[in-house]
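Trainee: please work out how this folds:
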Amino acid sequence: MNSIETKDISYHYPNGSNVLEKINFKVEKGSKVALLGANGAGKSTLFLHFNGIIKPTSGTLFIDEEEVKYDNKSLMKLRQKIGIVFQNPDDQLIAPTVMEDVAYGPLNIGLSKQEIKKRVEESLKQVGMEGFEKIAPHQLSGGQKKRVAIAGILAMQPEIMVLDEPTSGLDPRGASQIMKLLYKLNEKGITIVISTHDVDMVPLYASKVYIMSAGHIIKEGTPQEIFKDVKTVREANLRLPRIAHLMEILDKEDNEVFCKPPYPLTIGEARARLSKI
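Mentor: Modelled structure (predicted):
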């Protein structure tokens, strides 16, 4: 069953310029999917379609195989099912305290005070931010803000979580913590969709990858299938993961047998390749 499916979705600005052109994109229930592309490829615009923030100029969006409708009642239901975490958490954190921010969504769908309190506590615990309830969001670090933004979505108990550049602006440790959190959420049954230009992260966390360039989906497949097509990756203004790039250099310069394509994408894959020599 597909959690998200777009059929020939296009989106044009009022001035007529194309942002998305006939996008066909599928996310299976319970999967981890990465939308990979350089800045300006159209990733954020596509994501804003998934919970009705943007309505396509043409084409159709399906959530759980039902066509999305854009009346207020349908959109409210949709936004409880799909949560979007924006690239910049400052665009999402609007309340005076962490507790009020995480409670904002549940409060607006009319839940009881007891249920709201329970959801806030559970969500903050899941992201490791318990004890920060009375802190103002602007006093948090970038990684902490991301966690609170995720907690605000978790408090709505979504089936699908969509994250736009979830590691943007974070140091390597903070980025790793966020991705480990998303991995755990996926293990609990939440479908995870991320956009990123971080090619090193994709083979570690994604089961399926789409490459987007200039408003078009130009390739889809497993990480191995995607990065085997070096020409397409580079045409999208991306690069190979560092391990694969190193192997490519060794292959060209030293013609080493263990460096032949398809190149390993992670340290673990490289170690396994070397152990067979």
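Trainee: contacts and neighbour counts: CA atoms only from here.
Mentor: OK.
Trainee: show me where the chain has strands.
Mentor: For the chain, strands defined by DSSP state E occupy the ranges 2-12, 18-28, 32-36, 58-63, 66-67, 82-85, 160-164, 191-196, 208-213, 216-221.
Trainee: one more to line up against the first:
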Amino acid sequence: MNPLVELAGAGYAYEDGPEVLSGVDFGIAEGRALVLLGRNGSGKTTLMRLLSGGLRPGSGTLRLDGAVVTHDRAGLTRLRRAVQLVVQDPDDQLFAASVEQDVSFGPMNMGLEPGEVRDRVDSALAALDITALRDRPTHLLSYGQRKRAAIAGAVAMAPRVLILDEPTAGLDPDGQERLLDVLAGLRTAGTTVVMATHDVDLAVRWADEAAVLTPTGVRVGPAGELLSDPALLASAGLRQAWSPAVTALLRAHGLLAPDVPGPRTPEALAALR
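Mentor: Purely as a prediction, here's the structure:
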């Protein structure tokens, strides 16, 4: 499958610092649920900002639908209509007085007609289950509500790719599950979702595909396969997920046939009894 957005031979170094990424070939295929994992400082945030146009590659190229993205106004406008990044801390993204004003900012700056802006805002608020909060001042929202409002602002841009930096961080278990339900709905509606996380269990349960950043580069492949590799996870400073570990233990004791998929959730494990 041809990548929708991709980096080819990309490298980046911050001013007066060493290269954070070097020679990276990495693409996002349409319709996937992709997870980014790696230790702090591995380059996950830099990679996401390169893909979304927030940073310009120091070497190599960024392509959208196979065409090189130029980092002028026209090129970045084209990219940001297709790719949206939601940063980890919603307070770094929310700035308007009310939820509705914040969510409408992007579509209004696209030059859309007022009716189209209103429709996009309504749809985004509904998708994130925060319609009742549309008139609420953003500074009076709970942390979980601010997270969803920040995502709604990106969703209102109708991106083909939505990139989320640690979207479940700071949320309680119920808040995490509600957010995952929202992401499932966005995928069903046709949005490709990319999530950066340190939670390997969540990654195994949620993702189709994984990209693991290690000191030697980026490894990309099926999530179940990559996240079952103890050596790869150790090189990335990650612990092994319980699902692959339990699956290996069950098979070693003859309790799970080789052709039967392993449990990915506690509920699936309980159903094996």
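Trainee: after superposition, what is the TM-score?
Mentor: Here the TM-score for the pair of chains, by TM-score structural alignment, normalised by the length of the second structure, is 0.90; 270 aligned residues with a CA RMSD of 2.4 Å.
Trainee: out of the strands of the first structure, which gets nearest to Glu133 of the first structure?
Mentor: strand 82-85 (19.4 Å; CA to CA).
Trainee: check the mean deviation of that closest one from the second structure.
Mentor: Strand 82-85 of the first structure: mean distance to aligned residues in the second structure after superposition is 0.8 Å, counting by mean CA distance after the TM-score superposition for the first structure.
Trainee: can you list the residues that contact that strand?
Mentor: Here strand 82-85 of the first structure makes contact (CA atoms under 8 Å, 6 or more residues apart in numbering) with 47-48, 50-51, 92, 149-150, 153-154, 156, 158-164, 166.
Trainee: among these, which are in helices?
Mentor: Among those, the members falling in helices (DSSP state H) are 47-48, 149-150, 153-154.
Trainee: tell me the angle the helix ranked longest in the first structure makes with strand 160-164.
Mentor: Using DSSP H to define each element, the first structure has its longest helix at helix 172-187. Compare the direction of helix 172-187 of the first structure with that of strand 160-164 by axes from the mean of the first three to the mean of the last three CA atoms, to 10 degrees and you get 160 degrees.
Trainee: so what does helix 172-187 of the first structure touch, helix or strand wise?
Mentor: Contact here means 3 or more CA pairs under 8 Å, 6 or more residues apart in numbering; DSSP states H and E; on that basis helix 172-187 of the first structure packs against helix 142-154.
Trainee: quick one, the helix it packs on and helix 172-187 angle?
Mentor: Using the same axes, to 10 degrees: helix 142-154 of the first structure against helix 172-187 is 20 degrees.
Trainee: what residue is smack in the middle of the first structure?
Mentor: By CA atoms, centre = their mean, the first structure has its centre lying nearest to Ile194, at 1.1 Å.
Trainee: how about it, what does it touch?
Mentor: Ile194 of the first structure sits next to 33-35, 162-166 when contact means CA under 8 Å, 6+ apart.
Trainee: swap in Asn24 of the first structure?
Mentor: Shown in contact with Asn24 of the first structure (CA under 8 Å, 6+ apart): 5-9, 217.
Trainee: hmm, Ser3 of the first structure is touching Phe25, no?
Mentor: No. The criterion here is CA atoms under 8 Å, and Ser3 of the first structure misses it with Phe25 at 10.7 Å.
Trainee: good, wrapping up.
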